[in-house]
Every structure is written in structure tokens, then in C-alpha cells.
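Undergrad: sharing a sequence plus its predicted fold:
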Amino acid sequence: MSTDFVLGDDFARVLTETTQALVCVLDSGGRILLFNDACERTTGYKRGEVIGRDAREAVIPPEESEAFADVLAYIWKTGLSSPQVGHWKTKDGERRLIAWSNKLMPAGEDRPSYLVTTGIDLSDSAAEAEGALGGDVEAKLVEISRLAQEQRALRRVATLVASEATPERVFTAVSEESARVLEVNASAVFRYEGDDTATVVGRHDRDGVGVFQVGDRILADDNTAIGRARDSALPARIQDYYAIDTDVARTMRNVGYRSTVAAPIFVGGVPWGAVAIAAAERLPPDSEARLMAFCELVSLAVASAQAREDLQSSRARIVKAGDEQRRRLERNLHDGAQQRLVSLALTLRLARTKLGSGPETLEPLLAGAAEELDKALEELRELARGLHPAALTEQGLGPALQTLAERLPVEVQVGALDARMSDHVEATAYYICSEALTNVTKHAQATRAEVSFAREGDVLRFEISDDGRGGADPRAGSGILGLRDRAEAAGGTLFVISPPGRGTVVTGTLPLSDSA
């Protein structure tokens, strides 16, 4: 069986390599097909050293090999997930304690079945528990019990994430579990909005106070822990609400809450939201670190859900865009060149009937026919330029965009490229840039735009900027989403930055692996 493993979606690939969770994919024989960056950091192995090898030869300790085989056999026989806690051995022989969730992916038309496993390294928590044995017996038992409770809570949430539960279920579970294990009055999951606010997407309080409900939108500024966590991209706290005079602080004081800690949730490398806890007393100093473990699970759940949703939406948009392009081509042919050719045929038939009437009768008919033919040819050339500009094939990306820019009603500066690239890369970059420039002329109310390129290793980086009104929302229309679909279909990326009143910048990358 081949040991090559290719993720079918670029978003899933990026997610796998940027998550802090261990992600390892196995075949039915226990051979390793995928080994992400977190696995490399935890074990010291490079993926090239373990891909294709039986996990029992690489990372499973000999004393746990039989149990590992039993788990594999159970999963492949039943098709059910089987969350586990076990050890991995590192390259230098150490043992790391890992909590695993797993899900069997059934075979498809072009691939065999495989097992996706995601794990959290519990070794540091286990070391804490071991360190607790050095003190008072009663303190040892309390600390060990606390750590065990925390790890059970994390495993329950991890199992939900691995089973592809809805984000709403995960948000609620995180709120309940974090409030319980951190022994606080209330916990909530917030999603950051585009302004200085955040929306409650999950909550739990043990007192039934209900200070914030799911769907409530609250201020997230520098006087709130969630605002500070967003701005600093680090855990933050409000130590004493009695020392702050804001609406949020007064609300918290009114229900008896004194202190809050919030930790950011990262999705795609940027703060997506936060998990926050509140208590009637000042929270202990380790609250931030303990809360971050829950944030990592929320991050994985949100990113996974977004990947599934984006993939489905992208497929639908690609089909719709293809249908619209075919209809537009059919309409342009029918209303333009086809009508002229029909008229030309009628004119020529009429001329044929007048062959015996003399040249003075035929001359205006033939002149009109020639004029119609010229116009039909010009319209067909215009259609051909829209499908694939001749300048792109003959001269390359920069000159083709310069030709396009000269026909636009705004001033456009096009940067130079030092060399030609593959036809596929040039065509993809051309259509993305031309569509972005069309958006500038239609919607941006701009007076000037600029297109620039840069080669960075095996990647072409491009940027289209304008001095227009800004405020473009990628979620509000199909134009920007279509650009992103085209870039991602070619293995690249595309991002839009469009603050109101400050213009729009579309920046993206395309791989040059196919370049000549």
C-alpha cells in the first residue's frame, strides 16, 4: 500500500500545520501517513523519519504496543472513535503522555480509509502532579485530584471536537467544563466582531445569575479582559472590578463578580474570540495558563467547522460561477456576433438575387456586408480577449495587465516582473488582478490603483491597492469570494484589508512550482 498521503483541501493542510494540537494520520496497519509540526516538536522526529513506518516502530513504546494494536483493531472493526490516553516515545527515548481523540475516515473513490488522530501533550500536567508528591499528604491529594479533573474535562471537550460536534455544542461544553474545573462562578465564550464588541456564543454560570446570555453583544475595550486579550493576543485579567467605573464593571459588581480572566482563541493566526471566567474573589495566578488549554480546543473546533463550511460554499460558488460564465458567453454571442452574421447572410442572399442588375445595385449591398463582417470579427476578438487575452500569451502578465489598465477609467500603475512564469500561474494572476481592478472601477470610487508583484522563493506574491472608499466586506458579495476561490484552487492564498475610508488592499500568493 502506498504511504503517500495528500490532504484534499488546502485549508485543512494549513490548519493541520498551524494547530498546536498533535495531528497524526494512520492507515489500517498502523503506518504513519501524516505527522504534523506539533508531532515533530513533541517527539524530536522529522516527518521524513517516520512517514511510512509502523507507529509501533517509531513512537509507540514497546510496553504499549499490544494495547495500541487492540485499539486499531477495534476502530477498524466497529468504525467508532476510541479516545485514549497513552505514551509516545521521543527520539531521545523519553516518554510523553498524550490524550488522543480519533476518527475513522471511510474510503473514497480515489483513496483508502485512514484514521485521523488529534492529541494534547499532558506531560507537563503530569509532571505537576508528580511534583505535588513532594509536599504535605493532604495537599498532594488535592493537587492530584485537581489535575485529574482538569484532564478529564479536556478529554471530554477533545472528544466532542474529534466527533465534529457543532461549534455551538463545543462552546457550551467549554463554558461548563472550564467553570467547573477552575471552580469559578461563571464562564463564557466570546466571538470578536469587527468593531470594539464581542458576542456571547457560549456560557455557563453556577449561580443562575445569567449576567450575559448567548447572542448578547458587549463592549470589548481596554477596560475589559476580553478586549485586552484581543489587543495583546495574550491572556489578560481584570483584577478588581471595584476599581473600574464602566458599564461592564458595574454590571459585574452588581451580580457579585470581582475578577475576570480571559484568554484569546486563535483561528488562522489571528484572535477570533476569547474564553473568559469570572469569580466573586480574585482569581489565582495560574488561571490564565489553565484557561489556554480550553482555548486551543475551541480554536480547533472553529477552524474545523470553518474549513467544512468554506469547502462546501467554495464548491457551490465555483459551480455557480461556471454556469454564469457560460450564460454570459452565450448571451454575448447571441446578441452580438451571431446577429451580425445572420444579417450578413441575409444581405449576401439578397445580393445574389440581384447579380443581373448591375454593379450600381450590388455595390451598396456588398459594402454593407463587408461592414457587418468587420463588426462581427471585432466582437469575436473582444470575446476572445475576455476568454484569454492574446497579450497574456504573447507578452506575459505585466504587459497584459498594462493593456487592460489603459482601458480603465482610473489611473492604474502596474509593476514590472523580471521573467515569465508558467501559463497557469500567469493566467490565474491575470484573472485575479483584472477582476480586482474591475471591482475598483465599479465599487471603490477610487481615483488611483496600483498592482505590484514580488517573487519570494517558490511563491509569487501580488497586491492590488486603491485609494477608494474602502469598507469592502468579503462575506457580503461573491466578487471577493470568487477571487479567493480562484487563488485557493491554484494552491495559493488571498486576503482583503478594507478599512472604511482608507481604500482596499487585496494581497495574495500563488505557488510557482509549475513555472518554467
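TA: Yep, it's here. Numbering: from 1, shown residues only.
Undergrad: C-alpha from now on. contacts and neighbour counts both.
TA: Fine.
Undergrad: how long is stretch 43-50 end to end?
TA: 11 Å (CA to CA, to the nearest Å).
Undergrad: the structure to be compared is supplied as follows:
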Amino acid sequence: MFPAGGTHLPRDGSSVAGRAGSRRLFCLVRWAVNFLREVIRAIRRAVPWSGGLLACLPTVRVMVTRRVAAGSTALPPPDPLVVEELAAFRNLAALAAKTLPLQDSLAGIAREMTQVLGAGHAVVARYEADGFITIVSGWNHEHAVPRGSRWRLEGRTVSEAVYRTRAPGRIDCLGGTGELSTKLRKHGVVSSAGYPLIVGRKLWGVAIAASNTAEWFLDDTTERMRGFADVAVAVIASQETHMELTAARARIVAATDQARYLLERDLEGTQQRLVSILLEIQGLTATPLDGPSDFQGRLVNSARDVQAVMDDLLEIARRVYPATLVGRRIEPALATLVRRSPVPVELSVSAGRRLPEAHVLTVIFLVSAALTHAAEHTHATAVRVDLVSDDTSIRLSISDDGVGGADVAGRSELLDLADRVEALGGTLRILGPPGRGTSLIAEIPTGPTNGGAAWSRTHKDPR
């Protein structure tokens, strides 16, 4: 019989309560593991941009609210590993908000990655076109691979493995025999893990964490590097975009100043010729003449000089803005450029509609600059121009049979053309291997608009 109003416990009731408590503890631990996994996934999904860390906090709050509402009365103590990663990404968010040089930003990322992964060193290296890597920045690495040093890619190194596979990699025991491997072993480096840094679609470099032991590796070490690599990619892309924008602005200012200088020089020369003509006309009345024929001869010479000045002024005006853009038809403008070119040109145009004025101007400037380059720099004897456009894009191809060797980086006018094409969302490629001529290929999107009927003509210079 049980006492009224109570419950009679058997003598072994403590063991029953212990088993129930163990089950509750096991369920609580399992819940905590699943919850932390969801938190980490939310953070990693938000890492690719600097504001992602702040953006993921509402998601974490909602997850906590749902867990509590589901019946959890208290959260277990957080995993120190997760707390450390959250603190690292909070520091990286603050770092991304600052305007720092690229090396300093990457050094901060390397520092946080080193501390979270438990590694001894970390570097961010850039892959070069000549088969080398350049150490851009890092943390606790100067004694082994100083910033700015260049190293040839070697087999059995994590940098070579990442370059070859474009995927994360790890080396548990450094076994290479090259200069880099020897230097790393000399300074005690035993193991390393690397994660590729892909900016856009280009393999820019690699983030590497290394240690003097192999025990620091966990099964998900390379996966845990992903968040740091994403932040590094965002910083690199932002810095490169800023540098390209700054360089483009400087080129625009330089091109504007150069154009003003050339315009002032041409107008000053024209002014001097006009003064000379004026003095000649005044001399018709100030000096004695040998007869009507002498007067007529001087007048004809003055008229010829005036006509030459008018032609020069018209040419100056054409350089400022092409006068052949009637109805935004591109064929007459290109035909005019072909007639004026000192090099024989074969022109082929196939267009489906009228093009926007900005696109017509860009094509004209491209063809004009290419013809000038062929005549003055490549010493070409023939040039071919092919233009094809449809409802979505323009494709322009210009090739000559000159000496080649076009240097885009060394010629400001070619860089100006690239800026103009990229401003319309297009791409420009200039190929000029020595002795094989120069080719210019531009692709510019146009988008669907209403235009005239489709037309296609081919013009060949008779020279």
C-alpha cells in the first residue's frame, strides 16, 4: 500500500533517477551539437562579404528562439571552438570596415586563422604567371618566408597541390626537396593546409596555415579555412577594384589633359597660318603690283591657303566628335575612316539594327585608333576590319599584317580604348605577337532595342 497523498519510492529509486538523468543529459548534448552545427553553417553562408557576419545574427537569434520555444529551458555552455570562431569573424568584420592596405588586411585575416586553427604560421601567397608564388602577407612567417619573397612552385608542397587542383589541400609531412621545402623544414615547418583564393574566375592565390607538428590537423581543418578564405577573396577583389578604378581615373585625367594640349597646339598653329594669310591679303594693297595677273595670282594663293586652314579646322572638329554619325548609322562613318586611312583597308559590316550612339562612337574610336596604330607603329601594308552586330552584342575584329608587338600596358591610347569598352560592359583583347601582326577583338553587349530593318553590306577599298 502507498501512503495517502504521496508516492512510495523503492530502495533503488536513486538508480532509476540516475538513469533518467543520464538520458536527459545525452539528449541535451545531442541537441547542443546539432544547434552549433546550424550556427556554424549560418555563419559560413554569410562570410563571403564583410557585412555577412552582422547579417547572420538575426538568423542565429531566430534559431535560439525556436529551440527555446520547442521546450528547451536552458542553453548548455557554448563550445569554446565555436566561441573562438565567432570572435574571429567579429574581428574580421571590423577589419573589413577599415580602409587598410591589402597587406595589412590579409595579415589580420592570417592572424585570426592561425589562432582559430591552432597553427603556428599562416601566409597568403599570389600565383604568378612565370610559375612562382609571391608571399603577399601573413602571420608569424617572416623568419621563414618574408613578405614579398618569390618562390618557385615545387612538388609535394601545399601551394603546388592547390595550384594543380584548384581545390583545398593538405600536407601531413613536408617531403619536398626544393629550395622552398628545404627552407620551411629548416625553420621547423612539418605540416600545412591550403585553401584556394579564387577572385572572379581566376585562381589568384592560396591561403596557407602551417605548423611545426602534425597533431594540429582536424578532419575539417580545410573546411574551417573556407570562411577565412572567403573574407580574403572579398578583400582582394575590393582592393583590386579600387586600384583599377583609381588607375582608370588617372588615365581619364591624363587623356583629357593630352587632348586639351593637342587641341591648343593645333589651334595655335591654325591661328599662325591665319595671321600669315591676313598679312598676305593686306600686302595686296600695300605693295605695288605688276598688273592684274599678279593680283589674281596672289589672290588665288590666299584663297588656297584659306581653304587649307578650313580643312585643318574641319579635321580638328572631327577629332573632337565624328561628323559622320548621321542617323547613328555606323557604315558611313567606317567607310569614311577607310577612305582616309593611309593603309589599304578591307571593311566588312553586318548589322541588324541601328546602334546606340555610345556604341557607335566606341566602334569608330576603336577603328580609328587601330588604323592609326597600323600606319604609325606596326608598318602594316593591309588591314581587315570585320563588324558583326545583332540584337544582343557587337563583335569587332581588326587585324593587320604588321610587325606586331602591341604593348597595351605601354600605350595610353590603347588603355583608353579598353576603359571605353569596359564602361559599356564589354571586353577588349589586343594580341600582337612579334612578327605576326596585331589583332584587336572587342565584344560589347547592346541589349534589345527597336531599330531599322536589317542591313548588311561589304565595302572593299579599291587601292
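TA: In hand now; what should we look at? Keep in mind the model is a prediction, meaning the values are calculated, not measured.
Undergrad: Leu95 of the second structure pairs with which position in the first structure?
TA: Leu95 of the second structure maps onto Leu160 in the first structure, with residues paired by TM-score structural alignment.
Undergrad: just Arg126 of the second structure next, same as before
TA: In the first structure, Arg126 of the second structure lands on Arg191 (TM-score structural alignment).
Undergrad: where's the nearest residue to Gly200 of the second structure once chain neighbours are set aside relative to Arg37 of the second structure, distance?
TA: Using CA to CA, 6 or more residues apart in numbering and skipping the chain neighbours, the partner closest in space to Gly200 of the second structure is Ala237 (8.0 Å). In this structure, Ala237 of the second structure and Arg37 of the second structure are 29 Å apart, going by CA to CA.
Undergrad: before we move on, what about Ser350 of the second structure?
TA: For Ser350 of the second structure, the distance to Arg37 of the second structure - CA to CA - is 58 Å.
Undergrad: of those two, which one has the most company?
TA: Ser350 (17 against 12; other CA atoms under 10 Å).
Undergrad: tell me which element that one falls in.
TA: Applying DSSP states H and E as the criterion places Ser350 of the second structure in strand 345-351.
Undergrad: check which helices and strands that strand sits against.
TA: Counting contacts by 3 or more CA pairs under 8 Å, 6 or more residues apart in numbering; DSSP states H and E, strand 345-351 of the second structure is packed against helix 330-340, strand 383-389, strand 455-460.
Undergrad: for Ala110 of the second structure, which of these is the nearest?
TA: Closest to Ala110 of the second structure of these, according to CA to CA: strand 383-389, at 48.2 Å.
Undergrad: could you name the helices and strands sitting against the closest one?
TA: Looks like strand 383-389 of the second structure contacts strand 345-351, helix 357-376, strand 393-400 (3+ CA pairs under 8 Å, 6+ apart).
Undergrad: out of the ones you listed, which is closest to Ala17 of the second structure?
TA: Nearest of those to Ala17 of the second structure, taken as CA to CA: strand 393-400 at 76.2 Å.
Undergrad: tell me how far the residue nearest to Gly200 of the second structure lies from Arg111 of the second structure.
TA: 20 Å.
Undergrad: likewise Leu417 of the second structure?
TA: From Leu417 of the second structure to Arg111 of the second structure the distance is 42 Å (CA to CA).
Undergrad: ok, the residue nearest to Arg250 of the first structure when sequence neighbours are not counted to Arg326 of the first structure distance?
TA: Among residues not flanking Arg250 of the first structure along the chain, Tyr241 sits closest, at 7.6 Å (CA to CA, 6+ apart). Distance of Tyr241 of the first structure to Arg326 of the first structure, given as CA to CA: 61 Å.
Undergrad: nice, that's everything, thank you.
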